[in-house]
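J.: build me a model from this:
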Amino acid sequence: MSVFSQVSVSHLLTENLPNPISIDNKTPRLSWQLSSPDRSELQTAYEIQVSDRPGGKPSAWNSGKVASEQSVWVTYGGTALQAGKKYFWRVRVWDNKGRESGWSKPASWQMGLLTPADWKAQWIQSAAKEDASQPSPLFRTTFTAKNGIASATAYITAHGLYEAQLNGQRIGDAYFTPGWTSYNKRLQYQAYDVTSLIHPGKNAVGAMLGSGWYRGYICYDWQHNFYGSDLSLLMQIIIRYDNGRIDTIASDGSWKTATGEVRHSEIYDGELIDHRQDQKGWSLPDFDDAAWTSVQPASYPKDNLVATGNEPVKKQETFHTGKLLTTPKGERVIDFGQNLTGWVILKLKGRAGDSIRLSHAEVLDKAGNFYTDNLRRAKAQDVFILKGREEETFEPHFTFHGFRYIRIEGTAGEINPDDYTAVALYSAMPKTGEFECSDALINQLQHNIQWGQQGNFLDIPTDCPQRDERLGWTGDAQVFSRTAAFNRGVDNFFAKWLKDLAADQKPNGAVPFVIPNVTGNGTSAGWADVATIIPWNLYLAYGDRKVLEDQYSSMKAWVEYIRGQAKNDLWNTGFHFGDWLFYRPADDNDGRSAVTDKYFIAQCFYAHSTQLLINAATVLGKKEDADAYSALLRRIKDAFLNEYVTPDGRLVSGTQTAYVLALEFDMLPEATRKKAAARLVQNIQDYNYHLTTGFLGTPYLCHVLSQYNYTTVAYKLLLQDTYPSWLYPVKMGATTIWERWDGIRPDGSFQTPGMNSFNHYSYGAIGDWMYRVVAGIDTYEDGPGYHHSRISPHPGGGLTSAAADLETCYGKISSHWRMTSDSLAIDIDIPANTTSTVYIPAPEGGVITEGGQKLSAVASIHIDGVEKGYLVLGLGSGSYHFLVRADYQEN
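T.: Predicted coordinates:
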């Protein structure tokens, strides 16, 4: 008989998803969370049961009692799993107090289609000659379902983008499916539970397709048909009955096709919808499709099909009431108050043939007029044509816009802003992190960081959502990846994108500028290093070894590419972007531009990628590789010292970025590091506490300052509100992160319209310092995924409080501090089945208590010593309230 339990198990995930229905990993990983009111709660053993029927015996797997603390990424170890089949699982645990939990509530997963032979469907397309300017095709068929339907699953993919319907209802709530991948190598399909949409008797199913990334206009030279010129559909529905029978409805030559109301759709240009061409009820069983034509079956491959393992794009926040403006030019404009990515849903009543055009913009110019020059060739316009008589609703399908403002043209009479609703769309990554402090401008900066991420994490990490680009730039993604992993659960999102990186990596190991690669050849230091940086950051944030296993060959190939380009271990060849968009004064008569030698930067990233490869090899037990690349790393650093550093430790480039990279990537001998940090600080002071870094130096700037005990300087940089600084755009009214430090100049004029996005998340990488240093929540390599966390808050900068909360794989971890003139209160939450090393500021003569007691009287606290003015504590799970009483001074 077990001891009465106070530990429970919840939050069951399969492959990091709740109850997924298209798993193609034949040995899926299972995760759960523990909860207990007690402190220092640890798991010591678990038991998992898996059945092929709800509430049934563990027919697929019974792990038995396994002595292990592991509660995330536990690999399934039962019988072979069958394509399309659903499995149910539950788990119970034993803790370090000898207690046994009850069984968790059951969770489930369903296997996807695992081989090309599992697809009974045929690719189908319109027999008419197609091009990107033609209307979106519709496809449909009818079928008969029998009584006793137990379940039904639809599997769908397309060349192009699709929206599917069944009996007049939209299938699922995902948008821009099947997503953007390297289509010819990896084409995702989606699975949907459609049990509730099917009824006994006659049913109808169909889909509408759009050009999307597959064949639409994409990239700079207005290229199209990049992956193919066709729009094609592949779809099958598997119906399972109570008596065990299975029916399969599959796309084939019997389906019919026509066109409908979407007359033109492009990602950059927008969408034209003509309600007069609406095929009303086209997905209903009794629709008359006599005028429709037969489809044409096609023989496209199915061996590139993969299940979708990342969260799809969904509708998110809505903005119902914008502010109606009339510009000095007399244009009618609605301001939604937030720069976002998505579209506008419009309600309108008028005569047949009347049209309305919505144009989209991020900003108004200094005179208050609608500004679209920075969109370059992207039209970003949606045009709606009315059918007439009754009120009509318009909503795009296969386009998206980056905007805060819309301009309304074509409609007469007064405009009611309530008829226009802005909808944000982005990948449905779970929200994980929150940060707030006592400074309103910093809180707005955090808001801008989050919205910059949301607006650009639309299936891939785009650079910007508004102009004729919207590409998966590798440099932008890598500099922001750690910040991203705080704000949202991005492990599935990035794992998917990294597979496309590996797929598009060149045979010689070079990594293209953008992923998926639609720009051709080309690679650059700091951009291509995404191949090593993001896998390692994901491992630290989520503790998933598989991302390292999956990407290891890609990581190694990238380092080997650099080795092949280097001469005597010095990478001083080829094209590089360098410290992109670094500080350049408008009038640089005295040569003050912060130019950092591009080959200097390349050598630093060569060392960094090699170090991360060593880290991955060590985690994966690849000792020979770890030893070999450790020897290479020593040579890389020696070559750096010989080429770029004087005997006194001065660098050939005296910029902030040069000193930051050299210190962050451990390129300098220990004896010269303090001098180098002091020179960095002197540079910052010379610029009156302004930063001059670009894309590559900015993420590490404040981290290096804190590492070398200059947190006060880091705070001054963070709180600087004149150009160039993080808060300058905030004071200029920004609601997202800008591409340039001075996208709008102090006089209201704009930077060059050829490259001036107002939603470009890269400089939002400062968020990582806010979370890991100001609030103090960080990881350790010996317990990745916050299994062993570090909590080390750094009060300062005149802030009186800061608070961060992060949902980890194990549960919520929190660090809140509040400072008064004579005390510092710190509240900490540590999730069950984890431990934390906590650093409490310990001013000389101060008294520290927890929950009103001396620390020595609290059994759950282990005092490990004092380090740099901090008391170091070892803590188990639970909630803690520390109070530091003293004439408190900032640390």
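
J.: okay, CA-based contacts and neighbour counts for the rest of this
T.: Will do.

J.: what's around residue 385, how many residues?
T.: Here the neighbour count serves as a burial measure; for residue 385 (other CA atoms under 10 Å) it reads 22.

J.: no, scratch that, I was asking about residue 490
T.: Other residues lying near residue 490 total 26 when counted by other CA under 10 Å.

J.: burial count for the closest residue to it other than its chain neighbours?
T.: Counting by CA to CA, 6 or more residues apart in numbering, residue 429 is the residue found nearest to residue 490 once chain neighbours are left out, at 6.3 Å. Neighbours of residue 429 under the rule other CA under 10 Å: 21.

J.: my read: residue 429 touches residue 315, true?
T.: No: the pair formed by residue 429 and residue 315 falls short of the contact definition of CA atoms under 8 Å, at 11.8 Å.

J.: overlap in contacts of these two?
T.: Overlap between the contact sets of residue 429 and residue 315, as judged by CA atoms under 8 Å, 6 or more residues apart in numbering, is nil.

J.: contact partners for residue 456?
T.: By CA under 8 Å, 6+ apart, the neighbours of residue 456 are 341, 426, 462-465, 759-761.

J.: to compare against the first, here's another:
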Amino acid sequence: MNFQPAAIDGNLVSRAWSGEMIAPLSDRGQGTAASFVSKTFDHDGTGLPIELFISALGLYRCFINGTRVGNDVLTPGWTNYDARIAYQRYDISKLLRPGPNRIEIWLADGWYRSPIMWGAKAIPNCWGDRIGAIADLVGTSGPLLSTDTTWQSGPLPILKSGIYFGEIYDARLETAAETHGTERLPFDKGLLVAHETAAVRELQPLAPIGSWTDHEGRTIYDFGQNVGGYVRYTVHGVAGTEVRVEHSEVLGPDRHFDNRNYRAAAAHTLYTLSGDGDETYAPHFTFHGFRYARVTINGDAEILEIASIPISSVPEPAGGFTSGNPLVNRLVENTIWSQRANFIEVPTDCPQRDERLGWTGDAQVFAGTACWLSDSQSFLKKYLRDVMADQREDGAVSHFSPDPTRLHPGNFPGYAGSTGWGDAIVVIPWVLYTHYGDRSVLSECLGSMVRWVDFVWSISNGPIVHPPSQWGARGFTFGDWLQPVGDNRKPRPTIADDCAATLYHFISTDLLAKIAGVLGEQALEEQMKGRADKIRLAFANEFITPAGRLAHNDQTSYALAFLYDLIPGEHHAAARRHFRQVVIDADYKIGTGFIGTPALLPALTKLGMDDLAEKVFLQEDVPGWLYQVSKGATTIWERWDSMAPDGTIYEPDMNSYNHYAYGAVCQWLFECVAGISPSPAAPGFAEVIIDPAPIPSLSPVSAYHDISQGRIEAGWHCTGSEVTYALTLPEGCVGRFRPGRRHRNVSLNGEPVIEEAVLPPGTHRLVFSLPDY
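T.: The predicted model follows:
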């Protein structure tokens, strides 16, 4: 047998399995001790390549002769397990020895059957109630060993584990005992596909930057960075001593430990010492969101070493941005850390509380930034397959994917169909196309896109969407979620649901017309162009007054309408004045929520209001990007007001300190401030649009982005009103620069530029003067 895949569907790779999905008879169900399955087998020691193909229902770790196979974390990963399950492939040649060998596969609940969702209605056994493993050991001449009912099983020292719960481990029980057999589970092997993206990996450990003892004698460690991951420590002590580790993201005003925002998630580990020398422990089948750890020791033991271990599916950066403002630089770093912590198999909202779900709205607004900061192509493509698997029969897209509510609608009915969220099925593929030139993702998602835009049209049977106000009703929308209102005695205006829904109705319909054009689907292209025109006209009639004021006179309405060209020419100048005044009246404070925030600064820049963009971006009061940085944030907050100026924690029931959505501003930093954008006309950075909009107070600025062709570098500094801009393009990448309103007296490599210029690969120098505002 060779090592080539047996079948390929797109880039989903399947294979012919000899093994069966087997369940440990030692397993007692969700929330009980984890189990292993094992087999002793002979190997001739020929030294020829041996590969292991392996997957599981639940999470697994595999050991051969006591040595762990690979260093992937949380395998086989998280998908809609009823649609497909990932398998992994490892070269195990060096782990085998001549004669008897032992393979042991540890199994635990994981996402498969841990309680998922929040509160009393959390769903246990969401995708199934039996854990199991399937494996083939394959040599050059065929299978050497496969899972079957001759394998044995037994309980593990992991007495309980869960995604939200954490883990309980008793090291006194580490000697594996094969107390039970196994049984074959009914299972469709066609569900198994090769892991579609990079596996979750550990990043470099973070040592504590400080520690102290609280009034109850517990030690609190500050690791200096909020992460998604876990604590690893080495301890020495007496057998039976217990070490409990609890986690938190923030401290109260008097440095007291506070993790109330974790809600029902216990998010802790409990380790019982064996007493056998120095013992090192980290949880096996869970993760936490935290900066701080509180360690309680019951008994006689000493912590010798402790570290925070971040984990991520996207551990390596693909882009960076620095400026002359340290707060801005920290904001970018915070966004990178939030992406790492929430890109763990699925783009989740948060890594800490009883949620950690792949919210589609968060993912679609952040997708562009995600692709600037890391190579997110396969990660988001995998996610889109979960979105498609969750799509309802009427075309509604789930609020999050993988979606536990789809299989258990009685617990959480109506969790699909919100505009701004479901639009992920159109927006994210387009982002992947422009950034990576991935045409296949457009083809793969096209049918789901059509069903989605048809669904949105059907909500009100026309171009203006009137979402119901009842949660869970068909077409309910989150609108501009968490849009700030300012002083509650005289709140600022906010966008209404019908306007927000209609804006996104247009965005996706117009985008679908472009996608159909790329794919050569001319009939669909014309149909969607016509529908987008109807929405555009209806929007202007419904939401723009004869004086050019938008109906709700709020920042989100103006930002989205201008960014997506929904303001008719006759109203453009007046609407621009109203938009400007709305920002000034808010004292340059942000007035946008989840869907408006990514559009705010790009819209101001598009309109040439760079002075307003600068003031909004750099103001340090709440609500504002730099406010949270000034309060010591090391990741992006869920709410603009997550912490009061005096350090008081906002209402903890819905308050995450690691939510990447508002970090979407980084896309503006790359594309507007640094002035480099992918071109839809030549995607995958075959062509780069060069259009810098310098913010003088940020000087000097430097940005880079790694693409398949190499590295793009851009930077500038200001001397008075003169800007010197340096750009380096790799081979296979050209730039296109057209002087705009903010580029006066332009020279390129010492030669004057009046019209559009094409920049070949290499290093270039632009010099221009900024206008007065």
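
J.: got a TM-score for the pair?
T.: Counting by TM-score structural alignment, normalised by the length of the second structure, the TM-score of this superposition works out to 0.94. Behind it: 754 aligned residues with a CA RMSD of 2.1 Å.

J.: by residue count, what's the longest strand in the second structure?
T.: Across the second structure, the strand with the greatest residue count (assigned by DSSP state E) is strand 219-237.

J.: which strands and helices sit next to that strand?
T.: Contact analysis of strand 219-237 of the second structure by 3 or more CA pairs under 8 Å, 6 or more residues apart in numbering; DSSP states H and E lists strand 210-213, strand 278-281, strand 288-298, strand 301-312, helix 326-342 as its packing neighbours.

J.: could you rerun that using 6 Å?
T.: Using 3 or more CA pairs under 6 Å, 6 or more residues apart in numbering; DSSP states H and E as the contact criterion, the elements in contact with strand 219-237 of the second structure are strand 210-213, strand 278-281, strand 288-298, strand 301-312.

J.: what's the most buried one of those?
T.: Scoring these by mean neighbour count under mean count of other CA atoms under 10 Å gives strand 288-298 as the most buried, with a mean of 23.

J.: what about the closest residue to residue 619 of the second structure other than its chain neighbours, helix or strand, and which?
T.: Counting by CA to CA, 6+ apart, residue 619 of the second structure lies nearest to residue 626, which is 6.7 Å off, once chain neighbours are set aside. Using DSSP states H and E, residue 626 of the second structure sits within helix 625-630.

J.: and what of residue 526 of the first structure?
T.: Applying DSSP H and E as the criterion places residue 526 of the first structure outside every helix and strand.

J.: tell me which residue of the second structure lines up with it.
T.: By TM-score structural alignment, residue 526 of the first structure lines up with residue 420 in the second structure.

J.: for residue 366 of the first structure, same thing?
T.: So, by TM-score structural alignment, residue 366 of the first structure is matched to residue 253.

J.: quick check: closest non-adjacent residue to that match.
T.: In space, and not counting its chain neighbours, residue 253 of the second structure is closest to residue 647: 5.2 Å by CA to CA, 6+ apart.

J.: show me how far stretch 177-197 of the second structure is from its chain's centre.
T.: For stretch 177-197 of the second structure, the gap between its own C-alpha mean and the chain's C-alpha mean amounts to 28 Å (CA atoms, centre = their mean, to the nearest Å).

J.: and if you look at stretch 189-209 of the second structure?
T.: Stretch 189-209 of the second structure has its C-alpha centroid displaced from the chain centroid by 13 Å (CA atoms, centre = their mean).

J.: mind listing what's buried in it?
T.: Under the neighbour-count criterion of 16 or more other CA atoms under 10 Å, stretch 189-209 of the second structure has 189, 192-197, 199-203, 205-208 buried.

J.: widest-spaced pair of the residues you listed?
T.: Between all members of those, the longest pairwise span (CA to CA) is found for 189 and 208 and amounts to 45.2 Å.

J.: helices of the first structure, start to end?
T.: Chain-ordered helices for the first structure, with DSSP state H as the definition, fall at 212-215, 440-456, 474-487, 491-504, 530-542, 545-565, 598-619, 623-644, 656-664, 670-686, 698-707, 711-719, 727-731, 766-769.

J.: among these, which comes closest to residue 398 of the first structure?
T.: Where the helices of the first structure are weighed against each other on CA to CA, the nearest is helix 212-215, at 6.4 Å.

J.: which residues in the second structure does the closest one align to?
T.: The alignment of helix 212-215 of the first structure onto the second structure (TM-score structural alignment) spans residues 110-113.

J.: so which bits of the matching stretch are buried?
T.: 110-113.

J.: who are the contact partners of the nearest residue in space to residue 10 of the first structure that is not next to it in sequence?
T.: Counting by CA to CA, 6+ apart, residue 10 of the first structure lies nearest to residue 33, which is 5.4 Å off, once chain neighbours are set aside. Residues in contact with residue 33 of the first structure, defined by CA atoms under 6 Å, 6 or more residues apart in numbering, are 9-11, 810.

J.: who wins for neighbours among the residues you listed?
T.: Result: residue 810 is most packed of the contacts of residue 33 of the first structure (other CA under 10 Å), 23 neighbours.

J.: quick one: map it onto the second structure.
T.: Aligning on TM-score structural alignment places residue 810 of the first structure opposite residue 709 in the second structure.

J.: again with residue 461 of the first structure
T.: Using TM-score structural alignment, residue 461 of the first structure sits opposite residue 347 in the second structure.

J.: in this structure its match contacts residue 358, no?
T.: Yes: Residue 347 of the second structure is within contact range of residue 358, at 5.1 Å (criterion: CA atoms under 6 Å).

J.: neighbour count: those two, which is higher?
T.: Here residue 347 of the second structure and residue 358 are compared on neighbour count by other CA under 10 Å; more neighbours surround residue 347, at 30 against 26.

J.: burial measure for residue 670 of the first structure, as a count.
T.: 10.

J.: again, but for the one 3 residues further on
T.: Applying other CA under 10 Å, we find 18 other residues in the vicinity of residue 673 of the first structure.

J.: how much space separates the aligned residue in the second structure for it from residue 370 of the second structure?
T.: Residue 673 of the first structure maps onto residue 572 in the second structure, with residues paired by TM-score structural alignment. Applying CA to CA, to the nearest Å, the value for residue 572 of the second structure to residue 370 of the second structure is 32 Å.

J.: once you drop chain neighbours, what's closest to residue 265 of the first structure?
T.: Spatially, and ignoring its direct neighbours in sequence, residue 265 of the first structure is nearest to residue 271 (4.3 Å; CA to CA, 6+ apart).

J.: my read: the one you found touches residue 382, true?
T.: Yes: counting by CA under 6 Å, a contact exists between residue 271 of the first structure and residue 382, whose distance comes to 4.8 Å.

J.: what's the matching range in the second structure for stretch 639-649 of the first structure?
T.: Residues 538-548 of the second structure are where stretch 639-649 of the first structure aligns, with TM-score structural alignment as the criterion.
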